[in-house]
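Enquirer: could you look at this predicted model? Sequence included:
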Amino acid sequence: MTRPDSHEQTGIVRLIAAYVETARGQRALEPARDAAFRCMLDLLGATAAGINEPGVVAIRGMALKAMGAGSVPVWFAGLSSSVIGAAWANSAAASALDLDDGHRLARGHPGAAVIPTAFAVAHETGATLEELISAIVIGYEVSVAIGAARVVYGNTGTWSSYAVVATAAALRRTPSAIVAHALAIAGESAPNQLFSSASAPRAPAPEGSAIKEGIPWSVVTGLVALGLAEGGHTGPRNILDNSLHYRFPDDLSLGSSLHIRNTYFKLYACCRHVHAPVDAMLNVIRQHHINANEIDAIEVETTSGAMRISNRAQPENLIDVQYSIPYCLALAAFHGPQALLPLTTKSLAHDDELTGLARKVTLSLSPEFDAVFPAQTLARVTVACGGQRFVSDITAPKGEATNPLSWAELEAKFSAATRMVATHTQQNQVLGAMNDARAGNLAALTACFEGLTLNSILRG
């Protein structure tokens, strides 16, 4: 959908609203449908793994208190709430451990906002499977288009509220004139994330907290914005035409479904900037049979994005761990990649081995790698040991859209990520339900949401 040469007051917002109205009546293209199912499976694993995190428990409790009663399932908790309450709680669990999907162009995580919203509103409207899938595809298209157009970096919550409006409006069949105001309200009311989104150097660096990227609250913001617009509330519909904050291409290309197809998936419960260094270091350790206790130093060549996260050698909480290349490298060196899928409180043992090795990690900016960032997040790692220096290949993280995880690999990730909260029977129930959904039957997955309760059984 091409933007007019001369912007009217409602230019970009109006185009997006018109896209939502048009696309919701069309069956998603097969590659996009396949991508949507993959994103759904991936997010269910992230949600289940995060179900008992303290911040998630707090949001779940507040959602039930503040957002009202209802019949919309709070996934894997044996509870239900209103549309907003359930979507908020499910988004919180999905984003808690940093296992949720991401997108290179937007530099953020659309799935944790879009998919909980889609299922909550689909429950409300009685949507068909195809309507659900179309709404998810629309949500990804809108979120990535807007996230990628930001002039300066903003955490996911600063733009994912637009995606929430688009997803919910597609399922509610909201007229485009109302969608436009809802988008504007959501954009202007979204979490600002000024502290944690700030450019480096940040002094002090934000401490790890359950707020993280503000994704769950952006879900609340987006759903409230749509409800307000439906009631007659208005927003500044020229919000996206402000060139100080957004630069959109002449052709927005909405409707190509490329954005959901270019999603990446994570194999470690940590920031994407951590993944390439971990993969590179583990390859060196395996190739040269290096003992972690004998490592003298680890040097990481990386991008500016990786340099801006907190990278604490002695993290105070799991969120600090998620944003620390040095500490995650130490965890993987001593305990293998399984220590990062998922992260648990055991990783905060703060033993001298872990923190000692983390303090031996140094990061440096590679102009070569930064030139292709954010389209790629490359790293090269040098491990010094016994008077020798072992250098990795230039490494991209696993699970990128250019080298995607197979359905079987996503199932394996689900099983590994949920091994501490779900029995084998429960895991197989969810995986079977997802395969039923791919075959056209959503009933089994709905039953999982409504009746399957997971607990911290700590058996892995």
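Expert: Right, received. Where do you want to start?
Enquirer: from here on, contacts and neighbour counts on C-alpha atoms
Expert: Noted.
Enquirer: can you list contacts of the host helix or strand of D296?
Expert: For D296, the element it lies in under DSSP states H and E is strand 295-302. Defining contact as Cα atoms under 8 Å, 6 or more residues apart in numbering, one finds that strand 295-302 is touched by 277, 357, 360-366, 369-370, 377-386.
Enquirer: okay, pairing it with this:
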Amino acid sequence: MRTLTQDLASMLTRPISKLDRDRASLLLLDWTGCAVAGRQEPAGQKITNAFPNEDGNCIRIGASKASPQMAALHNGCLGNVLEMDDVDKRAILHAGPTVIPAALAMAEHVGATAEEFLNAIVIGYEITLRIGRAVGPGHYAFWHNTATCGIFGATAAACYLLDKSDLVSALGLAGTQASGFWQTRHESDSMAKQLHAGHAAQAGVQSALLSAQGFQGPRSILEGEQGFFAATCPGADPQDVFKDYGNGWLIHQTSLKPYPACRHAHAAIDAAKLVEAWDGKSPIIVETYADALKFCDRPDPKSTTEAKFSLQHSVALIFAGHPLTLDAFTADVINHLQIMRVRDLVQVREGKGFNKAYPAHYGAAVIAGGKRYSVDDAYGDPECPLSNKDVTEKALMLLKEGGVSEKKSKALVDATLANDFQSYKVLLP
């Protein structure tokens, strides 16, 4: 009897076009900027310092080369540090920091071509997003989808590049390692969210390597009576991994983030930008969907992490005229008297219409100056996408933050978008 994992694997045999690979290149560029800048942050430095002496042939950004498993762990953690990584709104996860580090590590390990590397990214996104969109709100209530669903995509990407790997068995191994609890969001000094992404990338590589040796995993990991969906997805149907989302690979349906804040705060930021007039002292009302409040209702953030997960802080930045740069979420700005004064005026509440549209649409409204300003989709979503120029400028900004020279940054951007994998690897810091 065929399992759902076998059927899911069979969906990956359709052709991958140059247009698909170009989309993978754009997301690779976005992830690269996030990871390079992320290494400069305290969490990024701790990740590097934890494993200083490793042996292997795979790039670790800002550190010595390592085994494919350790390279995937290291780079996977870095890509999620800044909260600027790509996101899929229906799956409510970041595919980039799990799939791309696994694909990169395995591509280096086996000497893959640029085309093979980019194909692996396309396939990894497909698996991650299909499972992520199927797990439902019962899963997301406790589990970090990036970690628990990204591990499947990381495995699929690695298996695509590794001869003799058994994708179905490897996905079984991946599923039995899926982990990552949202408790990390309740403790401001916790860095476990970054570990979630790194572990998923690392476990994906390990699952592929083990499967190539004939190490067997459970083939009915998705629908089994004690499998992934039964254990972690109350109310969800495993068959939903096969939903029809139209023609083409799902990598084209992902969103890119223009602001260094939680994605749940982005629609409120966009609505705040529409405000035409405000008297500087009256309340600012934010209406949005329940999950945005669950994760980002923080009226008095005390740290960079808390500020990035604060609707009040993000909206206050707009009303105070502060640009949404990386330093907008640092202690100096968090504790700036003007920002604090405006932040105290921001009130948040649930909007039923936004709840109904979510997660297909991340919407919000801001009421200020006697008027209501509303957006149905956040900037960077497929409905209002970032242009290639926007993505390039974001990457150049992040590379500069990561200490890369302007000349080298431009060369790295050009190599990435030209699908020049050899130059890309040489130019990575």
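Expert: Cool, got the structure. Predicted, not measured: the structure shown is a model, and the values here were computed from it.
Enquirer: still on that earlier bit, mean per-residue distance, the strand holding D296 of the first structure to the second structure?
Expert: Taken over the aligned residues, the distance from strand 295-302 of the first structure to the second structure averages 1.4 Å (mean Cα distance after the TM-score superposition for the first structure).
Enquirer: and that strand, which stretch of the second structure?
Expert: Alignment of strand 295-302 of the first structure against the second structure: residues 281-288, by TM-score structural alignment.
Enquirer: of all the residues in the matching stretch, which ones are buried?
Expert: Across stretch 281-288 of the second structure, burial judged by 16 or more other Cα atoms under 10 Å covers P283, I284, I285, V286, E287, T288.
Enquirer: for those, could you give me a markdown table that also reports distance to E126 of the second structure?
Expert: A markdown table is the format used below for these (distance: Cα to Cα, whole Å):
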| residue | distance to E126 of the second structure |
| --- | --- |
| P283 | 43 |
| I284 | 40 |
| I285 | 38 |
| V286 | 34 |
| E287 | 32 |
| T288 | 29 |
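Enquirer: how about the helices in the stretch 51-200 of the second structure?
Expert: For the stretch 51-200 of the second structure, the helices defined by DSSP state H, counting those that start in this stretch cover 68-78, 96-110, 114-134, 136-140, 145-161, 167-177, 192-212.
Enquirer: picking up where we left off before, of the contacts of strand 295-302 of the first structure, grab the buried ones for PyMOL.
Expert: The buried subset of the contacts of strand 295-302 of the first structure, as determined by 16+ other Cα under 10 Å, is captured in PyMOL by this line:
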select buried, resi 277+357+360+361+363+365+366+369+370+377+378+379+380+381+382+383+384+385
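Enquirer: okay, and which of the contacts of strand 295-302 of the first structure map to helices?
Expert: Judged by DSSP state H, the contacts of strand 295-302 of the first structure include P277, L357, F369, D370 as members of helices.
Enquirer: from the residues you listed, pick the one nearest N435 of the first structure.
Expert: Checking those against N435 of the first structure by Cα to Cα gives P277 as the nearest, at 33.4 Å.
Enquirer: picking up where we left off before, so which of the contacts of strand 295-302 of the first structure belong to strands?
Expert: Those of these mapping onto strands are V361, T362, L363, S364, L365, R380, V381, T382, V383, A384, C385, per DSSP state E.
Enquirer: now the residue mapped onto I325 of the first structure from the second structure: how far from T305 of the second structure?
Expert: Mapped onto the second structure by TM-score structural alignment, I325 of the first structure lines up with L311. According to Cα to Cα, to the nearest Å, L311 of the second structure stands 12 Å off from T305 of the second structure.
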